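1. Prediction below, plus the sequence it came from.
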Amino acid sequence: MSIEAEALLQEAKESIEAAQNYRSELQHRVQGLDLARQQIKGSATQTRAVLVQHFQELQGTVSRLLEERLAALLLEVDAIEQDSVRPLDDCQKLIEQGVSTADELLREGEAALRCGVGEQDDKLGSFTKKALQIQLDSLPEVPSLAEVSCLSAQLDDSLLPAVKGRICTHGSVASHPPVQIDELVERPGGILVRWCKVDDDFAAQDYRLQYRRSASSHFEDAYVGQDSEYLVLHLDPHTEYLFRVCARGDGRWEWSPWSIPQTACTTLAPHEWSPGSEEYSLSSRRDIALKNDSPLCGAGVLYSQAPTYCCRQTLTFKIISAGQPDKRDSVGVCVDRRNGQDSLQRDQAVCITTSGAVFVNGKEMTNQLPAISTGSAVTFDMEVVNVFPVNINNNEGASVKLRVTIGSGSREVVFDWLLEQVCEGLFFGCSFTHPGWKVFVF
C-alpha cells in the first residue's frame, strides 16, 4: 500500500472515530434534554397538584368559617330577641289579668243595678268595696318603642374588598426557586453544603437546609439561619444523601419553594478520638472527649483514632465545657502519636494552649490568640506551600512546607511549618490536666 493510500486510510479512520465521538456527544445531549424536559413537566405537574390542593383546602376552610360565623350571629339574634320579648310578655300577662278582672267587675256592677230595691243596697255596697280594692286607677307601664330593642346587623363593607385583594395576590408561580445549592464538598463524616441566591430581587432573611438518605422519603432539618453554608455531620461514608435548601423573604413567614435536590456522599472517615484511655470519656460517635474527674488521671494526650486530617480542610475544636486551665493544656495536630507525653507542646506538632499561646515544634510563638473557654471554637487550616526532595545516604525522600492558619474567635495566626516527610494525613489531639474539659472535634 502506498504512502498516500495509508494516509487516506488513517484519515478515514480518524474521521470515523470523530463521527462516532460526535454522535455519542449528541446522544448525550439528547439525554440531557430529556432530563430537562422531565424536570419541567414533572415540576409543572407537581405545582398544579399543590395549587389545586391548597386552594381546595382554602376554599373549604373559608366556607366553614363563614358558616360558623353566620350560625354564631344567628344564635346571638335569637338570644337578644328572647331576652327583649320576655318583659313584654310579662307586661301583656298583667294587662290580660287586669282586663279579666275588669270584665268580672263590670258583670257584678251590672248585676247589682238589676237587683230589687231590697237587695240593691247590699249588692251595690259590696261592688263598690270590691272596686276600691282593685285600684282601677293603677295601670301597668308599657315601654315606648325607643326603650325596646330594635335588632340590626352591622357588617363591615371593607371586608370583601380586602379579602378580594388578598385572594387576587395570594400565591405565586416561579420558574426557578430563589436559592440553589452551589457546592457540595465532602468532609470527614459529613458534607459541606454551600448555596446562593439566583433571584437578585429576592431579599432573603433566613435559609433552611434539609437532607435525607437517597433511599429514604423523609427530609430532616439540618440548619435554619442566615449563613449561606453549613457542615452537615454524622453522615455515613459511601452513602448517598439528598440535600435541598429554601429561603424566607424579609418580613415574611412562609418559606420559598425548595431548590432542586442535589446528591452527594462522603468517602472520608469521620474524625474520631482514640478509645481506651482512662483519662478521657468519649461519646458514642467518638467525636466528643471529656476529661475525667479522677485522682488517678493526670496530664495526658488524647490522640485521634487515625491520621484523618488532610490539607485544604478545616479542622475545628469546639469547647463544650471548660475546666481549670493549665499551661500544659493544648489542642492541635501532629505527625505521629507519642505515648507518655503530657502535652502537644513538642516536636512535630502545632497546637494552641487554653491561654491562647501558639506552639510550633515545642517553641512558643510571639503571636497569641484569645484564651479558650466554654463556647470557643479553634480552627486549623493547612495547605502545601512547597515540597523539597531529600537524598540522604541515597535514601530518597521529601520534606514539605505547610502554610498553617489557626483561628480562634475573631483572630488568627499564620505561619509556615516544615515537616521532615510528606504525610497523607495528620493526627489531631488534645491534652488537659484538670477535669471538666469537653471537646467536640469535626
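-> It's in.
2. CA only for contacts and neighbour counts going forward, please
-> Fine.
3. ok now do Pro237, which residues does it touch?
-> Pro237 makes contact with Gly189, Cys265, Thr266, Thr267, Leu268, Ala269, according to CA atoms under 8 Å, 6 or more residues apart in numbering.
4. so how far is Arg194 from it?
-> Here Pro237 is placed at a distance of 19 Å from Arg194 (CA to CA, to the nearest Å).
5. can you give me the helices for the stretch 151-300 of the chain?
-> Ranges of helices within the stretch 151-300 of the chain are 159-169, based on DSSP state H, counting those that start in this stretch.
6. gap between Ser431 and Ile352?
-> 11 Å.
7. got any residues that touch both of these two?
-> Shared contacts of Ser431 and Ile352 (CA under 8 Å, 6+ apart): Ser330, Val331.
8. Is Met382 within a helix or a strand, and which one?
-> Using DSSP states H and E, Met382 sits in strand 377-392.
9. Determine the set of other helices and strands touching that strand.
-> strand 314-321, strand 395-408 (3 or more CA pairs under 8 Å, 6 or more residues apart in numbering; DSSP states H and E).
10. Can you check what angle separates it from strand 314-321?
-> Inter-element angle recorded for strand 377-392 and strand 314-321: 140 degrees (by axes from the mean of the first three to the mean of the last three CA atoms, to 10 degrees).
11. before we go on, here's another structure to hold up against the first:
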Amino acid sequence: MPGFVGGAAGDAGSCSRAGPFHRAEMEEAEVERLIEEARESIEAAITYRRELQHRLRGLSQARDQIKESAAQTRETLRQHFQDMKNAVSKMLDERLAILLQQVDTVEHENIKPLDDCQKLLEHGVSTAEDLLREGEVVVSDKTGKDHQNLCHFTNKAFHIQLDSLPEVPSLVEVPCLSAQLDDTLLSVARDQIFSHGAVASRPPVQIEELIERPGGILVKWCKVDDEFVVQDYRLQYRRHNSGHFEDAYVGPECEFMVLQIDPNVDYQFRVCARGDGRQEWSPWSVPQIGHTCLIPHEWNPGLEGYSLSSRRNIALRNDSPCQSVLYSKSATYFPGQTLTFRVETTGQPDKRDSIGVCVEKNDGCDSLQRDKAVCVSPSGAVYVNGKEMTNQLPPVSPGSTITFDMEIVSLGPTNNNEGPHHRRRVTISSGNREVVFDWLLEQSCGTLYFGCSFVYPSWKVLVF
C-alpha cells in the first residue's frame, strides 16, 4: 500500500507539473493566433485605408473637374457674350453711320438746286431794288433830261424781263426726310438672344477605350447623349501637358488608329462632335491619357528596290530591280495582336506579288507564296504555305486595308504521327470579307516577321 500510495502520489505530481506547461503552450499558441489575426487586421486596415485614400483622390479629382469646368464655362460664357456685345455694337454703329451718310447724301443732292434757286432769286431782288431806285430818281427828275432818262430806264426794265419769275418748287415736290425703323427687330433679336447658348452638364461624346498598338493607339469613343444627332466626330491628341492639340481624325466613325506614337510616352486624347446640319462643334470630352509599350512595326532598310519613310512604317516599290521580299526589321508580330497593312497606292499587279507574315526570312525567295508563310495577293487570293486557298478576299485597290489576327489553338500530334504540330487560328480581313483557317506549323514560333513583294513599281504599303 505505501508503495501504491507513493506511486499514486508520483503520478499526481507528474500531472500537476504537466498541466501548467500545457496551459502555457495553449496560451502561447493563442497569443500567436491573436497576433496573426491582429497582423491580418492591420494589413486589411492598411489596404482599406489605401483604397479609401484612392477614392478620396478620385473624389477630389471629380470635385476639381466640376469646379474647374464650371469656372472655365463661366469665363467662356462671359467672353462669348462680351464678344457678341462688341460685335452687335459695332454692327449697329456701322449701320447708323451708313444711314446718316444716306441722310447727308439726300440732303446735299436736294439742297443744292434750292441754293441755286435762292441765289437767282436774291440776284433778282437786288436787280429789282436797283431798278426801283433808279426809276424813282428818273420820275422825280424835273430837268430837261427827263425824256432821255425815261427812255433809258424803260429799255433797261424791258431787258430785265420783270414779268419772268423763276420757278420755286412746292413743299410736296421736295424731299421730306424721315427714318424708317422696324421695331420688330427687337422682338426677333430678343427671341434669338433668349434661346442663344446652352449649358451642358457633360459632353455628348466620351472616349470609351484606348488600346495600345505597335507605334500607335487605337482610340474608341461613344455617344452618351441619345438626343444628340451626330454628323461628324473630331479627334485630337497631344503629348501629355505639352504643346497644342492636333487634329487626328474628322469623320463619322467611332474609332481611329492614331499612328506615329512614341513608345512609353503619355498622350492626351479628346473628342467632340458636330450635330447634324450644324457648323459648330460640341464641347470636348474629358481628356484621357494613354500610351503604348509596343515598339512600332518597321520595314527593314537597305533593300534595293524599296524606299522607306522616315519612321520606316511605309514602303514604296521604286524603279530599281529587286528579286527579294521586303521583310520587317525584326519579328515583331505575335499572336493575339492585330497586324494591319494599308495599301496607299497601287502599281501594275503580278501573280507573284504578296503581303503577309512568315516564320523566318528567306532572302532567296521573291514572294511570300512559300512554305512557313501566309499571304494575300493583289487579286485577293490567299496562300497558306505556298498553296492557294479556295476562299478569296476582294481585289486590292488604293486605300484597301488587310488585317491579320492570330491565336494559338492547340498543340498536338500530326495526322501521320511524325511529331507535334502548332495550330494557329488565322483571320485575314479586307473590305467586308474575311477568311478564317488553321495554320499548322511544325515548330513553335513566338513571333513572326511580316513582309511584302512587288514586281512592278508604284506600290506603297503602310504597316501598323
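-> Thanks, I have the structure now. Computed from a prediction, not measured in an experiment: that's the story for all the values here.
12. and for stretch 274-284 of structure 1, what span of structure 2 is it aligned with?
-> Mapped onto structure 2 using TM-score structural alignment, stretch 274-284 of structure 1 covers residues 300-310.
13. repeat for stretch 26-46 of structure 1
-> Against structure 2, stretch 26-46 of structure 1 falls on residues 52-72 (TM-score structural alignment).
14. Please apply the same query to stretch 87-98 of structure 1.
-> Counting by TM-score structural alignment, stretch 87-98 of structure 1 corresponds to 113-124 in structure 2.
15. Stretch 235-253 of structure 1 now?
-> Going by TM-score structural alignment: stretch 235-253 of structure 1 matches residues 261-279.
16. In the matching stretch, which residues are buried?
-> Using 16 or more other CA atoms under 10 Å as the burial criterion, the residues of stretch 261-279 of structure 2 that qualify are 261-263, 266-275.
17. Of those residues, which is the nearest to Gly419 of structure 2?
-> Nearest to Gly419 of structure 2, judged by CA to CA, of these is Pro263 at 40.1 Å.
18. Distance of that closest one relative to Arg239 of structure 2?
-> 12 Å.
19. Same question for Ala38 of structure 2.
-> The gap separating Ala38 of structure 2 from Arg239 of structure 2 is 47 Å, by CA to CA.
20. These two: which has the busier surroundings?
-> Arg239 (19 against 12; other CA atoms under 10 Å).
21. Ser178 of structure 2 maps to what in structure 1?
-> Under TM-score structural alignment, Ser178 of structure 2 pairs with Ser152 in structure 1.
22. could you list every residue that touches that match?
-> Contact analysis of Ser152 of structure 1 by CA under 8 Å, 6+ apart lists nothing.
23. Map Cys430 of structure 1 across to structure 2 for me.
-> In structure 2, Cys430 of structure 1 lands on Cys452 (TM-score structural alignment).
24. does the alignment partner in structure 1 of Leu165 of structure 2 sit in a helix, a strand or a coil?
-> In structure 1, the residue matched to Leu165 of structure 2 (TM-score structural alignment) is Leu139. Under the three-state scheme (DSSP: H, G, I helix; E, B strand; the rest coil), Leu139 of structure 1 adopts coil.
25. What lines up with Val382 of structure 2 in structure 1?
-> Using TM-score structural alignment, Val382 of structure 2 sits opposite Val358 in structure 1.
26. longest helix anywhere in structure 2?
-> helix 2-140 (DSSP state H).
27. what's the next secondary structure element after that helix?
-> Next in sequence after helix 2-140 of structure 2, counting helices and strands by DSSP H and E, comes helix 146-160.
28. Comparing that following helix with structure 1, how large is the average distance?
-> Averaged over the aligned pairs, helix 146-160 of structure 2 sits 1.4 Å from structure 1 after superposition, using mean CA distance after the TM-score superposition for structure 1.
29. Tell me which other helices or strands that helix touches.
-> Checking 3+ CA pairs under 8 Å, 6+ apart, helix 146-160 of structure 2 ends up next to helix 2-140.
30. Pull up the gap between the residue most central in space within structure 2 and Ala273 of structure 2, please.
-> In structure 2, the centroid-proximal residue (CA atoms, centre = their mean) is Leu235; its distance is 2.4 Å. Separation of Leu235 of structure 2 from Ala273 of structure 2 (CA to CA): 9 Å.
31. same deal with Glu43 of structure 2?
-> From Glu43 of structure 2 to Ala273 of structure 2 the distance is 47 Å (CA to CA).
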